[in-house]
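S.K.: A predicted structure for the sequence below; I have some questions about it.
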Amino acid sequence: MDPFDDVVSAMSVASSLYVRFRFTAPWGVAFDTGYQARLVMIAEGVGWLLSEGEVPLPVAKGDCLIVKEGTRFALADRPDSALVDCVNLFADLPGFSEGTGFTTIPDRTVNYGGNGALMEMVSARLSFDPIAAEPLLALLPDLLHVRLAHGDLDLLETTLGLIGLESRADGLGADLVVERLTDVLFIQTIRAWVAADGTRAGGWLAALRHRSLAKVIRSVHADIARDWTVEEMARVAGVSRSTFAQNFRSVLGETPLSYVTRWRMYRAKTLMRKGAALAEVAVRVGYDSDTALSRAFRRVEGLAPGEWRRTLAAEANRPAL
């Protein structure tokens, strides 16, 4: 296991709305992710990505976007095209209401624009456990643009083709299958980004591209409860203690033992969120007692486990605005 497996398996990524857009020039659409992240893949044609404070960026077939919640962006056939709000594209479709939003979209396809060149893209709104997603989202920019290499493009196009087939067939369990395949598309996009530009990501994503550090990271995550020492991690890496400690801090920006502690707290939070007792959590993340875990948790998170649980419950019960 590595941190990516650790995080993605706990995130429970789900797609609440999968749509295929067919835009024909002239066109321009503004998007607001609101309270959900968004995954976008350009399936055909070319266009422009517009985001506040950034130079317009050309996009083409094979480009993917992962956009965090609360982020605004636009896509258009030209940088100066007039923009319409994405919500307006759904207003005349069956099943749409101001109160409930989107309920049904025929063939999961929305057409918009004039009589010019076509750009086709797919978009999925993503929801996931925010606590579980913290370590990954912290390393991602608000708007991640990935230009896929040939091999990655083949993989994503295959997944995209399966989503299209399921959408058109609309058989038993089609929505569930589309949701799972969107999860796969998300994982493939992140993986392609790390492979192409992982050093920009920093943190543990960058470490997974470092041969000796990757061995250590995977070993730690496979057995987080083990009584890890810097010497033992250096042996796994196959280098001296001093070289390992220097390399680790240079790439990850923290000491090896602080990394282990931080991920233990992450595992503890995901387990507590599922209702596990503190004594059980302590054993599973490498502490002799719930008291020892509580001390470490307070030191790292700034509050005791019980307070953290109560804060989480209060936020979950707070009415949406």
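M.R.: Received the coordinates, thanks.

S.K.: For the rest of this, base every contact and every neighbour count on C-alpha atoms.
M.R.: Noted.

S.K.: which residues in this structure form helices?
M.R.: Per DSSP state H, the chain has helices spanning 3-11, 130-137, 150-169, 174-201, 203-207, 211-222, 230-237, 241-252, 256-273, 278-285, 290-301, 305-317. These are given in chain order.

S.K.: I'd like these written out as a markdown table, with distance to L89 added.
M.R.: Below are the helices of the chain laid out as a markdown table (distance: least, Cα to Cα, whole Å):
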| stretch | distance to L89 |
| --- | --- |
| helix 3-11 | 30 |
| helix 130-137 | 29 |
| helix 150-169 | 20 |
| helix 174-201 | 22 |
| helix 203-207 | 37 |
| helix 211-222 | 45 |
| helix 230-237 | 54 |
| helix 241-252 | 44 |
| helix 256-273 | 38 |
| helix 278-285 | 48 |
| helix 290-301 | 43 |
| helix 305-317 | 32 |
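
S.K.: I'd like the ones you listed as JSON lines, with mean neighbour count and distance to N88 appended.
M.R.: Formatted as JSON lines, those follow (neighbours: other Cα atoms under 10 Å; distance: least, Cα to Cα, whole Å):
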{"stretch": "helix 3-11", "mean neighbour count": "17", "distance to N88": "31"}
{"stretch": "helix 130-137", "mean neighbour count": "17", "distance to N88": "29"}
{"stretch": "helix 150-169", "mean neighbour count": "16", "distance to N88": "23"}
{"stretch": "helix 174-201", "mean neighbour count": "19", "distance to N88": "24"}
{"stretch": "helix 203-207", "mean neighbour count": "23", "distance to N88": "38"}
{"stretch": "helix 211-222", "mean neighbour count": "19", "distance to N88": "46"}
{"stretch": "helix 230-237", "mean neighbour count": "17", "distance to N88": "55"}
{"stretch": "helix 241-252", "mean neighbour count": "17", "distance to N88": "44"}
{"stretch": "helix 256-273", "mean neighbour count": "19", "distance to N88": "37"}
{"stretch": "helix 278-285", "mean neighbour count": "19", "distance to N88": "47"}
{"stretch": "helix 290-301", "mean neighbour count": "16", "distance to N88": "42"}
{"stretch": "helix 305-317", "mean neighbour count": "13", "distance to N88": "30"}
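
S.K.: another structure for you, compare them:
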Amino acid sequence: MAMDALTDLLDGPRARGAFMLRAMLDPPWSLRIEDEAPLCLTAVVKGTAWVVPDDGDALRLGPGDIAITRGPDHYTVADDRATPPQMVIHPGNRCTTLYGEPLAEKMALGVRSWGNSADGETVMLIGTYHMRGEITQRLLAALPPLLVLPADAWDNALVAFLGQEIVKDDPGQEAVLDRLLDLLLISSLRAWFNRPGANAPGWFKAHGDPVVGPALQLLHDDMAHPWTVASLAAKTGVSRAALAQRFGKLVGEPPMSYLTGLRLAQAADMLRETDSTLEAVARKVGYSNAFALSTAFKRVRGLSPQEYRERATA
């Protein structure tokens, strides 16, 4: 089965012991989020909430709305834009007052439930990916720091199902919640990318083009193939010049530049997430040997694959 660019991109989320919480809050409340997690999904079940980035416009969430925030930027979630922060969420999901006093036990309301009221006016389901290896760099790079999917933009029963499962403490529940979070994130992002007016990447907008769309699918389906502009043009039934011009206009960069970025992003994910040798990584993504991959990797990313792997591990 051929792989389109969006399928390739959304194949990345792999939650492993993700932080999952049902927050139940009565106003006034305000959470300062400084956990620097790579990605967090917040679904409002009841009431309203404001997401206030340090840079950018504040966005209001209502029942059924989903907000996806990309780290490591800090932001505030509150009942009102004017409510000053009362609590701080630190790395590792440690919650304190502004003065550092722990709040985890004080505000515990049952299994994966937390807040200042068991009958909170606002109820939110929160899922946080802790480790960058759980979310590919290609996906993170394709997303804005904050996006909101309105409730009327899709028809999906996953939020309600997650709300039922998040408070259970059955055997294997962590694995169930991890997979539900992955599925909800993928479904949300697919709906967001498909919305009219969404600030989607150029390659996504080009996916429906009769020439560039098939070219993108070929590249994602087999990035290790020794593609050239000429061979790609032959496969799509146009001239080399026509493909290069159309691809550059719609995607924003030449075909081979796009392919290089795709290969190096995949290589970076493999270096960070697996213990594969550099030679194996090189051949998997389309380079003849480790030296060729190292040369391209250092030219584009400014450090060698080994240095990148060591930093990612640290």
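M.R.: Now that the structure is in, tell me what you want to look at. All values reported here derive from a predicted model rather than from experimental measurement.

S.K.: And the TM-score between these chains?
M.R.: The TM-score (TM-score structural alignment, normalised by the length of the second structure) is 0.81; 302 aligned residues with a Cα RMSD of 3.2 Å.

S.K.: what's the closest of the helices of the first structure to N111 of the first structure?
M.R.: helix 150-169 (15.8 Å; Cα to Cα).

S.K.: Run through the residues that contact A192 of the first structure.
M.R.: 146, 148-149, 152 (Cα atoms under 8 Å, 6 or more residues apart in numbering).

S.K.: what separates it from G62 of the first structure, distance-wise?
M.R.: Note on A192 of the first structure: its distance to G62 of the first structure, by Cα to Cα, to the nearest Å, is 11 Å.

S.K.: Now the two most distant members of the contacts of A192 of the first structure.
M.R.: Checking the contacts of A192 of the first structure with Cα to Cα, the most distant pair is V146 and D152, at 10.6 Å.

S.K.: hang on, isn't M87 of the second structure packed against P28?
M.R.: No - with contacts counted by Cα atoms under 8 Å, M87 of the second structure stays clear of P28, the gap being 11.6 Å.

S.K.: Counting neighbours, go ahead and name the busier of those two.
M.R.: M87 (21 against 13; other Cα atoms under 10 Å).

S.K.: Tell me how many other residues crowd the spatially closest residue to that one that is not a sequence neighbour.
M.R.: Counting by Cα to Cα, 6 or more residues apart in numbering, T97 is the residue found nearest to M87 of the second structure once chain neighbours are left out, at 4.6 Å. Using other Cα under 10 Å, T97 of the second structure has 15 neighbouring residues.

S.K.: hang on, T97 of the second structure packs against P85?
M.R.: No - in this structure T97 of the second structure lies outside contact range of P85 using Cα under 8 Å: 9.0 Å.

S.K.: If you tally nearby residues, what's the number for the aligned partner of M20 of the second structure in the first structure?
M.R.: Matched to the first structure by TM-score structural alignment, M20 of the second structure sits across from Y18. By other Cα under 10 Å, the residues close to Y18 of the first structure number 23.

S.K.: do you know how far Y18 of the first structure is from L160 of the first structure?
M.R.: 11 Å.

S.K.: who touches the residue nearest to A58 of the second structure when sequence neighbours are not counted in this structure?
M.R.: Spatial nearest neighbour of A58 of the second structure, excluding adjacent residues (Cα to Cα, 6+ apart): V52 at 4.4 Å. Residues counted as contacts of V52 of the second structure (Cα under 8 Å, 6+ apart) are 58-59, 75-78, 81.

S.K.: Which PyMOL command selects the buried ones in the contacts of A192 of the first structure?
M.R.: A single PyMOL command selects the buried members of these (16 or more other Cα atoms under 10 Å):
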select buried, resi 146+148+152
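
S.K.: Just send the contacts of A192 of the first structure back as CSV, with distance to D5 of the first structure too.
M.R.: Converted to CSV, the contacts of A192 of the first structure look like this (distance: Cα to Cα, whole Å):
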residue, distance to D5 of the first structure
V146, 20
L148, 21
A149, 22
D152, 19
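
S.K.: wait, which of the contacts of A192 of the first structure is closest to W308 of the first structure?
M.R.: Looking across the contacts of A192 of the first structure and measuring by Cα to Cα, the closest to W308 of the first structure is V146, at 35.7 Å.

S.K.: And the alignment partner in the second structure of that closest one, how close does it get to R195 of the second structure?
M.R.: Matched by TM-score structural alignment, V146 of the first structure corresponds to L149 in the second structure. According to Cα to Cα, L149 of the second structure and R195 of the second structure sit 9 Å apart.
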